[in-house]
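Novice: Okay, predicted coordinates and the sequence, questions at the end:
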Amino acid sequence: MTQWGQMGFQDANSPLMEQLIFFHDHTMFILIIILTSVLYITILLMTNKFSSLLISESQKIETIWTIIPSIILLFLALPSLKLLYLLDESINPLLTIKASGHQWYWSYEYSDFMNIEFDAYMTPSTDLNEGDYRLLETDHHLIIPMKTNTRMIISSSDVIHSWAVPSLGVKVDAIPGRLNQLNLYSNRPGLFYGQCSEICGANHSFMPITIEIINMNSFNSWLMSMMNL
């Protein structure tokens, strides 16, 4: 994460987030063309002095302004549907992690290993180190390997929460009694932050998510240290 408060998207760290940004730019390009065309036609109609009271219909122009919007909607719908299916796809995950929302913290369980589970509370402002982000740092980081398909199982123990990490392009509701699934794949290592994106109570804004993405060798070393505790 380079700039949490920047205008626009955070730097993408997953192929899905890159595609979401491309789709946003694609949509904005089409909208700018439409707005420019409408503005130009509006000014043209307001400034010209030609009129005819005998014209009551024009099937040609009605056909044109029906077909062109349909074609534009196709250019928007096709990549949108493709992204919708890709966001729900989970391809041969190497690692499965369960995240449970509580009021007001997250707990994580590495389902493929025995006894690797922990709670992640927000770090108080008085305990922050230099360079840490206030209200975004947690006492335990979610550790995942880079360039590896990781399946996240999201649920909740009390009310509806939402597990969201903008730089990875993921946002899934944590619903009591229900398991939701998402796929994580990161392009590079680093620390990446998210927050609960559902209004889940008085301290809703104080249950952040901190993901530490490392290479596979470092991840294996961390697993061995956790299993030996």
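Specialist: That came through, no problem. Residues are numbered from 1 along each chain as shown.
Novice: can we go C-alpha only for contacts and neighbour counts from here?
Specialist: OK.
Novice: Counting by contacts, list what the helix ranked longest in the chain packs against.
Specialist: In the chain, with assignment by DSSP state H, the single longest helix is helix 15-47. Helix 15-47 sits against helix 59-88, with contacts defined as 3 or more CA pairs under 8 Å, 6 or more residues apart in numbering; DSSP states H and E.
Novice: how far is the helix it packs on from where the chain is centred?
Specialist: Going by CA atoms, centre = their mean, to the nearest Å, the spacing between the C-alpha centre of helix 59-88 and its chain's C-alpha centre is 24 Å.
Novice: chain center to the next helix or strand after it, what's the gap?
Specialist: Using DSSP states H and E, the next helix or strand after helix 59-88 towards the C-terminus is strand 95-102. Centroid separation for strand 95-102 versus its chain: 17 Å, with CA atoms, centre = their mean.
Novice: Quick one: residues contacting the nearest residue to Leu179 once chain neighbours are set aside.
Specialist: When the adjacent residues along the chain are set aside, Leu179 lies closest to Ser155, with 5.2 Å between them (CA to CA, 6 or more residues apart in numbering). Residues in contact with Ser155, defined by CA atoms under 8 Å, 6 or more residues apart in numbering, are 98-101, 173-180.
Novice: isn't Met114 right up against Leu223?
Specialist: No. Met114 lies out of contact with Leu223 (CA atoms under 8 Å); the separation is 10.5 Å.
Novice: structure B:
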Amino acid sequence: MNMYKMNILYDNLMAMMTMILMITMYLNMNLMMNKMINKKMIENNFLEMMWTILPMMMIMKMALLSIKTLYMNEDMFKLTTINIKIMGNQWFWTYEYSNLNNISFNSYIMMKNNFDMMIMETDNHMIMPFNFNINLLISSSDVIHSWTIPATNLKIDAIPNFINSQSLMIMKPSIL
């Protein structure tokens, strides 16, 4: 549900920016092609007011959509039922399920040539239950790492001394 709302936000913002681009291109082309321009016109209060108010309204609309989505994302943390702490290390990931009797394990990359997915296969897989609110807390112990679930288009950077968090809910049972 959360990713759905992020996609709607992205679509709305892209539509607004495309509209602004098209209007700007039309006006520029119109000014270049029009030979009947009054070069002595110094001021036009209505025009100045409109090109001040319209961009402000567009920016306010974008800000309100972004803030609404941001707060909806924060509300997911209140509904969290499972916290998964993920720590990036030099050659492996450490996973800890804090709500489930502190279960923790390390996941190492399997380096074999016969896998379909290069360096994406591990010896221990992280298991995420479906229809539960999951809060991922991601950090690193050494350098910046990139943690991802390709099937959900989720990519989070693990940065040393900084905790990135992401809430999500898997809607159907599957192997991610």
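Specialist: Looks like it came in fine. From a predicted model like this one, the values you see are computed outputs, not experimental measurements.
Novice: quick one: which of Met114 and Leu223 of the first structure has more around it?
Specialist: Set side by side, Met114 of the first structure and Leu223 show more neighbours around Leu223, with 15 against 10, by other CA atoms under 10 Å.
Novice: Pretty sure that one sits in a helix.
Specialist: Yes. Per DSSP: H, G, I helix; E, B strand; the rest coil, Leu223 of the first structure lies within a helix segment.
Novice: Show me what Met226 of the first structure lines up with in the second structure.
Specialist: Under the alignment (TM-score structural alignment), Met226 of the first structure maps onto nothing in the second structure.
Novice: if we can go back for a sec, in terms of helix, strand or coil, where does the residue nearest to Leu179 of the first structure fall?
Specialist: For Ser155 of the first structure, the assignment made with three-state DSSP gives strand.
Novice: For the aligned partner of Thr27 of the first structure in the second structure, list the residues it contacts.
Specialist: By TM-score structural alignment, Thr27 of the first structure lines up with Leu13 in the second structure. The contact partners of Leu13 of the second structure, taken as CA under 8 Å, 6+ apart, are Met62.
Novice: neighbouring contacts of stretch 36-48 of the second structure?
Specialist: Residues outside stretch 36-48 of the second structure that contact it (CA under 8 Å, 6+ apart): Leu31.
Novice: burial measure for the alignment partner in the second structure of Leu142 of the first structure, as a count.
Specialist: Per TM-score structural alignment, the equivalent position to Leu142 of the first structure in the second structure is Met126. Residues lying near Met126 of the second structure (other CA under 10 Å) number 18.
Novice: Against Ile103 of the second structure, how distant is Met126 of the second structure?
Specialist: Applying CA to CA, to the nearest Å, the value for Met126 of the second structure to Ile103 of the second structure is 11 Å.
Novice: Could you find the closest non-adjacent residue to the residue nearest the centre of the first structure?
Specialist: Geometric centre of the first structure, nearest residue: Gly169, 2.8 Å, by CA atoms, centre = their mean. Spatially, and ignoring its direct neighbours in sequence, Gly169 of the first structure is nearest to Met17 (4.5 Å; CA to CA, 6+ apart).
Novice: That neighbour pairs with which position in the second structure?
Specialist: Residue correspondence to the second structure (TM-score structural alignment): Met17 of the first structure is matched to Met3.
Novice: And for Leu87 of the first structure?
Specialist: So Leu87 of the first structure corresponds to Asn73, using TM-score structural alignment.
Novice: distance of the residue in the second structure sticking out farthest from the centre from Leu64 of the second structure?
Specialist: Largest separation from the mean C-alpha position in the second structure: Lys40, at 49.1 Å (CA atoms, centre = their mean). Distance, Lys40 of the second structure to Leu64 of the second structure, by CA to CA: 40 Å.
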